[in-house]
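Sequence and predicted structure below; questions after.
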Amino acid sequence: MKENTLKDRAAVSLVWLAGERFGNLLSDFLISVFLARILGPSEFGLIAMVAVFIALLQPFTDAGLGSALLRKKEATPEDYNTVFWSNLGLSTAAYLIVFIGAPLVAQFYKEPLLTDIIRVLGISLVLNSLNVVQTIRLTKLLDFRTISLRSLVSNVLSGAIGLYLAYLGWSYWALVVRQLLNAIITNVLYWATRSWFPSLTFSTASFKDFFGFGSKLLLSSLLDTGFRNIYPLLIGKFYSASALGFYNRAANLRDIPQTLVAQVTGRVSYPVLIELQDDPPRLAQAYQRLMQLVSFAYFPLLMGLMGLSKSIVLVLLTDKWASVIPLLQGLTFVGLLYPIHTLNLNILTLKKRSDLFLILEVIKKALVVVSLLLTYRWGVMGLIYGQIAQSCLALVINAHYSKQFIGYGFVQQLRDILPNFCTALGMGLFMLWGSEQLHVFTWWSLLLWCFAGGASYLLLAAVFNRKNLLYLYEFSREKYHAMRMTNE
C-alpha cells in the first residue's frame, strides 16, 4: 500500500512538474522569440558573456549542501536552518567576488559595458539562495504543485516586464532586469506564504555532515559548470559578442526539450528511486524502464528540432539569425544523450558515492581539453563536432559504474535506446529533406511539418519499435488512472 501511494503521488507530481516545465519553457520560448525580434545577437552575446562568470560562482552559493539535505531521509529543523544560513553566507561572499572582479571580466572580453552588467546581474546569486531550502522541503514532500505554480507565475511576470522594457528601448538591460525580477518574484511568492521560516540556529555537526558529502559534489559541480561554459567563454573571447549570441541562441533552442525531459524525470524519479536504493534488482528494472521511456519521448524532440532547424530560425527569429541554423543542427546531437547521462550519474548519488562522481567528472573534463586542442582550428562548428564525440564517450564512462552497482551497463543501455534513436533519426531526416524540398518557410508550413513529423514518428515506431510504443501507452494509462484515484 505504501508503495502504491508513493507511485500515485509521484504520478501526480510528474503531471504538475511537467506542466510547470512546459509552461515555463513555452513562456520562455515565446518571450525569447519576441526579444530576439527586437534585440540583436550582440545584446544576447553580452548577457551570455556575463552568464559564464555568474555560472562559475553559482555552485559556491550552495556548496552541495542542498543536495545533501535532500538526500537525508529524516532531516531536522536544525538541518534546514543550517543549510539556509550557510547558503546565505556563501552566496553573499560570491557576490562580493563578482562585484570586485567585474572590471577584470570586462577587461578579459574587452567590453567596458560588462562591468555594470555583471555587478547588477550578480545580485541574483544572493536572491537565488534564499529559496533553496523552501524548494527542498517541498520536493521531499513531493509537493510539486506549489513549486510549479510559483515558478510559472514568476517566470511569466518577469518575462512580460522584460519584453516591455526591450520594446521601450532598454536594450540588454531588459534581459538583465528580466532575470533579476524572476528571482525577486519567486522569493516574494515563497516567503509571503511563510510555509517555512528559518530560526536563528546553526548546527556545526549538521554542517560538517552535509559538507562532507556536498564538498565532493561542489568540486564536481565546479568542474561541470566550468567546462560546460568553456565554449561560450572561448567564443566570446576569440570571436565576438555577435558570434556568442548566435551560439547562445542555438543552445537555448536545443535546451528547450532537453530541460523539459531531463528535469521532469530527474526531479520526480529521484525521490521514488531513493525508496528502491537497497533493492538492486528492482532498481535496475526501474532504471531500464526509465531509459526506454525517456529516450522514446526525448529523442524525437531533438531530431525534430534538427529537421526543422531552418524553418524554426527563419520563421520565428527572422533571417538576421540565419547563422544559428547549422549550429542548432549540430547541438541537437550534442544534447541527445543528456538525460541518459543524468540517469546514470543519479546511481552514484543514490549509492552515496560522491567520490566516484568526482572522479568521473575529472576524466570527462580531460576529454574536453583533448577535444578543444583537436577541434579549435575548425571554428565553432569544429567545437560542436568535438562535443558530439565527448557525449558518446561519456556514455561509455558513466555506464561503467551503472554496470557495477546495479548490473545495467553500456551494452544493455545501448540495446534499449538504439531503436528509439534510429526511429527518431528517420523522422528527423524526413523532416529535413521535406522542408528543404518545398523551400517554404512560414508559420503554417512549420505547424504542418510538426504534425507530419509526429505522425511519421508514430508510424515508424509502430512498424520498427512497437515494444516501446506499447510501453509508453501502458505507462501513460497507468499514471492517468493513478492521478484520478489520488484526486478522488
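Perfect, I can see it now. Small disclaimer: the values here were computed from a predicted structure and weren't measured.

Only C-alpha atoms from now on, for both contacts and neighbour counts.
Fine.

Do I have it right that residue 472 meets residue 291?
No: between residue 472 and residue 291 there is no contact under Cα atoms under 8 Å: 11.7 Å.

counting residues per helix, which one in the protein is longest?
Across the chain, the longest stretch assigned as helix under DSSP state H is helix 2-38.

Included below, for side-by-side comparison, is a second structure:
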Amino acid sequence: MPRESTLSYKKKNGQIKPDFDLLAGNSEKNSNLRSSTFRGGIVTVVAEAVIFILYIASISLLSRLLVPDDFGVVAVVTAAVAIVLSIQEAGVADVIVRLPTVSREQFDKAFWFNLTLAGFLCVFVVLLAPVLGWIYKDSRITNITLSFAGVIFLSNLPIINTALLKRRLLMGRVALIKTVSFAFAVSVAAYAAISGLSYWSLVILQLTKVGSTLLLTFFLCPVFPSSPNPSNKVKGIVKDGSYFSAGAFFASVGRNADNLLVGFFNGNAVLGEYNRAFALLLMPLSQLVTPVGSVAIPVLSRLAGEPERYKNAYVQITTRLLMLTTPGIAILVVIAEPLCQVVLGPGWGQVPVLFRWLGIAGIVQPFTISLSWLMVSQGRAYEHFRNMLINTILLVLLFFLSAPHGAESLAMAYGVSGILLRSPLISWAVLRKGPVLLMDGLKVVTPGIYGAVVAASIALISITLFQAYGHVVNLLIAVSGSCTLTVVMYLMLPLTRNIVFLTITSSKSSGPDK
C-alpha cells in the first residue's frame, strides 16, 4: 500500500488528473491489511487523543463563557438536525467503503445522489424551522434551525470523498481533516462567545467546522464528480444504501429524542445541563469508537469472503478497543463529581447525577457500536435497519414515559435499559449468525470487564481517601492510580497479558508495505 503522502497523477485527455483507481483503493490487496490496520489504528488513536483534549478544553471554556440556557436552546435544534443529517451521513457512503472496487461511474452516481438528497433535506429543515419554534414557543429556535440548513448542505459535499479515503485506510488524512477543522472551529466559537454572541457562538462552531472540513477534504482527496448521468447501472448502491440510511436515521432518532423531550417537558436550562452531561461522557466516547470503526469496516469488508480471518480481525480490534474504553468509562462514572467541578465550573449542579446514569449506557455502547461494523461489512442492510427500528421504538417509549418526571428519570431509563435490555437484544440479533457468534462476543467483552472492575474499585478508594486534598489533586490521584493498576492487572492475567504482548509485537512488525 502506498504511503499516505503519495498522490499519483496520470494524463487523460491532455490534462493531468489524480489517479482515481489509486485514490479509490481498487488495487489494494488483502495481504496488506494487517500493517495497514495497525498504521491506521495508531494514527487514529493519536489523532483522537488530540481531538479529545481539544474537546474537553472546548467544553470547559464554552461552559464558562455561556449559560445552560444557551446550550439548551441550541441542543433542541442540533438534536432535530442530527436526525436529518443521519440520513445522508450513512447509507451510500457505507456501501462505497464496503465495495471490492469502486468505478468512476459509481463515485459520480453516489455523489450526485447524496447532493440531491441534501437539497431535499435543506428544504425540509427550512420548513421545519417555524414548526420547532412554535412547539417550543421560542423564536430563537426558528432562527437557529434556519441557519442549520447551511450545515446540512456543506456537510454533505465531502461525504463520498471521505469514503474513498477510508477505503484506502488513509486514516492520517481523515485524522488531519478532523483535527484541524475541529481546532479551528473551537477557536472561532470561543472568540464569538467572548465577543458576546451567546448561543450563536455554538451555531458558528458548527458552520465553521463543516466548512473547513469541506475545504480540507477536497484538498487531500481531489476527486470531483463528472456531470450528472441518469444511468441506473449503479442502482444497487442506492438500494443497499437506503437500508443503511434508514437504520442510521432510526439510530439517530433514538440518540436525539431524549434532548427534544427533555427540552419540551423541562425547559432549556435543564436541557442545557443534560446536554453537558451527555457531551462530557458519551460524545468523547463516540469520538474514539467511531474512528476505530472507520478502520474496522473497510478491513472487515475486504475479509468478508474469509470467515476465519474476518472473525479474528473483529475479535482483535474490538477486544483492544474495549480493554481501553470500558475501564475508562468506569473511572469517569466514579469520579463524576470532581470531574464536573473541574471541567464545567460552578452552576451545573445536576450534571454529575445525570453523568453517572448515562455512564451505565456508556459501558456497553462501544460493544454495541462494534456490532454495527459487522452488519455493514457483511452487507446485512435490511437486518441493520430492522434492529435500529426496534431499538429506537424501545428508547422513544422509555423517553416518553420518563421525560415528564425530569432529566434524571430519563437518564436513568437510558442507562438501565441500555445495559439490561437494548444491548442484549441487539447482541442476539447480530451474533446469532455469521462468522462472529455469541461466544465470540463474550470473548471480546471479558477482558474489558476485568479492567473495569479494577479501575472502578481503585478510583472509588482514591476519591474517598483523598477527598480533602481538593478536586484537582483528587482527580489526578484517582485517574493515575486506576490506570496504572489496570495496566498491571492486564499484564498479570494470562488472557489479557497475551493480548497486550500481541498488540506490541504486531505494531512493531507492521512496517511499510512493499
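Cool, got the structure. Since the structure is predicted, the reported quantities are computational estimates derived from the model, not experimental observations.

what comes up buried for the longest helix of structure 1?
Buried residues in helix 2-38 of structure 1, counted by 16 or more other Cα atoms under 10 Å: 7-25, 27-29, 31-33, 35-36.

give me the stretch of structure 2 that the helix or strand following it matches.
Note on helix 2-38 of structure 1: by DSSP states H and E, the next helix or strand toward the C-terminus is helix 41-57. Under the alignment (TM-score structural alignment), helix 41-57 of structure 1 falls on residues 68-84 in structure 2.

Check how far that stretch sits from its aligned residues in structure 1, on average.
For stretch 68-84 of structure 2, the mean deviation from structure 1 after alignment is 0.9 Å (mean Cα distance after the TM-score superposition for structure 1).

again with stretch 384-392 of structure 2
Stretch 384-392 of structure 2, aligned to structure 1 and superposed, deviates on average by 1.9 Å (mean Cα distance after the TM-score superposition for structure 1).

Can you show me the helices along the stretch 201-350 of structure 2?
For the stretch 201-350 of structure 2, the helices defined by DSSP state H, counting those that start in this stretch cover 235-266, 268-302, 307-334, 336-344.

circling back to that earlier point, quick one: contacts of the match of helix 41-57 of structure 1?
Contacting residues not belonging to stretch 68-84 of structure 2 are listed as 121, 125, 140-141, 144-145, 148, 198-199, 202-203, 249-250, 252-253, 256-257, 259-260, 263, 267-273, 275-276, 348 [Cα atoms under 8 Å, 6 or more residues apart in numbering].

one more time with 7 Å
Stretch 68-84 of structure 2 is contacted by residues 121, 141, 144-145, 198-199, 249, 252-253, 256, 259-260, 263, 268-269, 271-273, 275 when judged by Cα atoms under 7 Å, 6 or more residues apart in numbering.

hmm, back to that, may I see the helices of the stretch 201-350 of structure 2 arranged in a markdown table, with mean neighbour count as well?
Output for the helices of the stretch 201-350 of structure 2, formatted as a markdown table (neighbours: other Cα atoms under 10 Å):
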| stretch | mean neighbour count |
| --- | --- |
| helix 235-266 | 22 |
| helix 268-302 | 22 |
| helix 307-334 | 21 |
| helix 336-344 | 19 |
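
Compare those helices and give me the one nearest residue 106 of structure 2.
For residue 106 of structure 2, the closest of the helices of the stretch 201-350 of structure 2 is helix 235-266, at 8.0 Å, according to Cα to Cα.

In structure 1, point out the residues matching that closest one.
Using TM-score structural alignment, helix 235-266 of structure 2 pairs with 208-239 in structure 1.
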